[in-house]
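J.: show me the folded form of this:
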Amino acid sequence: MYTSSAVAELEACRAVLTGPSSDSVILAVHGKYSHQADADIQTLMDVAVPRGHQVLTFDLPGHGNRPGSPDELRISAAAGEVAGMCAWAGEHFPRRRCFATSLGAYLSLVSIPADALEEAWLLSPVTDMGALVRGLMSMFDITEDDLRQQQTITTPVETLEWAQYRFIAEHPVGGWATPTRILRGAHDDLVPPGSIETFCERTGATLTVAPDSGHYFHTESDLAQLRSWLEQVVPVEARALDQAGE
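T.: Reported below is the predicted structural model:
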């Protein structure tokens, strides 16, 4: 039975649980300027649901069917929502995994407890948000002192806020212990060079590189690569095996 507060949180995030009842759930966390029904998450559902998993999706603040715009997303608040979704999944499913893309991966890596998941699958993950923000600041000759004094600075790319900068500085991706597999594009021009490889060396995560893809997996070829990778990493649950044998 869901508590009223849990129901309210799920409704606020436009959460959707897809697939027949199962002991296994995959929490899917989309990236910025995306939404819970985007092509990458739909590809996950196409692979995972027939294999016996349910998929828990939701929209980050300002995305999909939620009020506002993606530019209004605050990383600190979004991280709290990911933590809340994972906690809800932990109360209702004995087996939990996570699929997260880009910014959604960073939010998951800094907000999900080490013992909460059996596995994580990350697509084009931002594993060093601090380096990404510092690179943006350098591009526009913005110093930490500038941001501290002005609190908010708008650039042609992104609006920077001191409070969010401090959150990122205080929440780097640390010693992630969950068994993790990563898919990234060889032509990813958003994630700082080498950051994913460094993360893999530090955590033991397994990296697969799609040779013709960039950061965003959206073309027919990109999604075919994603599907092929998911078919390799997503296990078949016992319930699906039992149904196949009936």
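
J.: rest of the way, CA atoms for contacts and neighbours
T.: Will do.

J.: burial measure for the nearest residue to W162 once chain neighbours are set aside, as a count.
T.: Of all residues not flanking W162 in the chain, Q151 sits nearest, at 4.9 Å (C-alpha to C-alpha, 6 or more residues apart in numbering). Neighbourhood size, Q151 [other C-alpha atoms under 10 Å]: 14.

J.: residues in contact with Q151?
T.: Taking C-alpha atoms under 8 Å, 6 or more residues apart in numbering, we find Q151 in contact with 161-163.

J.: which parts of the lengthiest helix in the chain are buried?
T.: Using DSSP state H to define each element, the chain has its longest helix at helix 75-92. For helix 75-92, burial by neighbour count (16 or more other C-alpha atoms under 10 Å) applies to 75-76, 78-86, 88-89.

J.: another for comparison:
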Amino acid sequence: MERNLILIDSIPTVVWGKESEKIYIYVHGKNGNKEEALFFANIAERKGYQTISFDLPSHGERKNKDIECNIWNGIHDLECIWKYVQRNWDKIYLYACSIGAYFSLHAYKSRNIEKCLFLSPILDMDYLIHNMFSWFDVSENELKERQKIETPIETLSWKYYQYVKENPVQHWGIPTAIMYGSKDILQSIEIVRHFSMKFNCQLYISKESEHSFMSDSDRKIVTDWIEGSI
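T.: Got it, this is the predicted structure:
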């Protein structure tokens, strides 16, 4: 597959596939990178789309850089990518995973995007943070006092928590398809169903899949979903 390595405002980026007027912005999740988009880009190219992927802060080529992967930096990067894509393609689509979906909900809520595909999206960060409070025996008052608390999976931040509470997702007008695993512990099925009903999304549920969709059978499940939704 054709791939073009570029920098967009110092963000390492790959443009995949043969030239087209249509492109998918691929936003990876936690512990991902721009190269993982190859799997999606192969399918997209067969359907007539290019794909653009990039490393989120502290991921991929930016892993050792002194920049946090938080909501503000995530939105900044997505906006930089958007400006580049808008200048070079006529029709823009979105594919986002996990935390990448959460960043997209904030950065792209008012953008002219033709269609969106979300895999294991974080739709309600407040729910996840409160789960982390419970999992790691952290109180809201303790976080407020200490400002940041390290946990085995993520750093809890009071500033981030305040942003989440003050900025719930209230608007999403992009035609969207969601793939969710019923064994996903990061978001409840009630949250995903509520979001899907509120914003008229197509919801697909894999009964045996976890948040990561990493089992042997998950590859075909995700492939079939992409093929049918793209």
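
J.: ok, back up a step: helices or strands up against the longest helix of structure 1?
T.: For helix 75-92 of structure 1, the elements it packs on are strand 24-29, helix 103-111, helix 162-170, judged by 3 or more C-alpha pairs under 8 Å, 6 or more residues apart in numbering; DSSP states H and E.

J.: in a markdown table: those, plus mean neighbour count and distance to A131 of structure 1.
T.: Shown next, in a markdown table, are those (neighbours: other C-alpha atoms under 10 Å; distance: least, C-alpha to C-alpha, whole Å):
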| stretch | mean neighbour count | distance to A131 of structure 1 |
| --- | --- | --- |
| strand 24-29 | 26 | 21 |
| helix 103-111 | 25 | 12 |
| helix 162-170 | 16 | 10 |
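
J.: redo those as CSV? Include distance to H187 of structure 1.
T.: Putting the helices and strands packed on helix 75-92 of structure 1 into CSV (distance: least, C-alpha to C-alpha, whole Å) gives the following:
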stretch, distance to H187 of structure 1
strand 24-29, 22
helix 103-111, 17
helix 162-170, 25
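
J.: for P192 of structure 1, which of these is the nearest?
T.: Checking the helices and strands packed on helix 75-92 of structure 1 against P192 of structure 1 by C-alpha to C-alpha gives helix 103-111 as the closest, at 13.0 Å.

J.: the next helix or strand after that closest one maps to which residues in structure 2?
T.: Using DSSP states H and E, the helix or strand that directly follows helix 103-111 of structure 1 along the chain is strand 119-123. Per TM-score structural alignment, the counterpart of strand 119-123 of structure 1 in structure 2 is residues 115-119.

J.: hmm, back to that, average gap between the helix or strand that the longest helix of structure 1 is followed by and structure 2?
T.: Per DSSP H and E, helix 75-92 of structure 1 leads on to strand 95-101 as the next helix or strand towards the C-terminus. When structure 2 is overlaid, strand 95-101 of structure 1 sits 0.3 Å from its aligned residues on average, using mean C-alpha distance after the TM-score superposition for structure 1.

J.: grab the nearest non-local neighbour of V14 of structure 2.
T.: Nearest one to V14 of structure 2, counting by C-alpha to C-alpha, 6+ apart, is L5 at 4.7 Å.

J.: the one you found contacts G17, doesn't it?
T.: No. At 11.9 Å, L5 of structure 2 does not count as touching G17 under the criterion of C-alpha atoms under 8 Å.

J.: more neighbours: which of these two?
T.: Neighbours were counted for L5 of structure 2 and for G17 using other C-alpha under 10 Å; G17 has more, 22 against 13.
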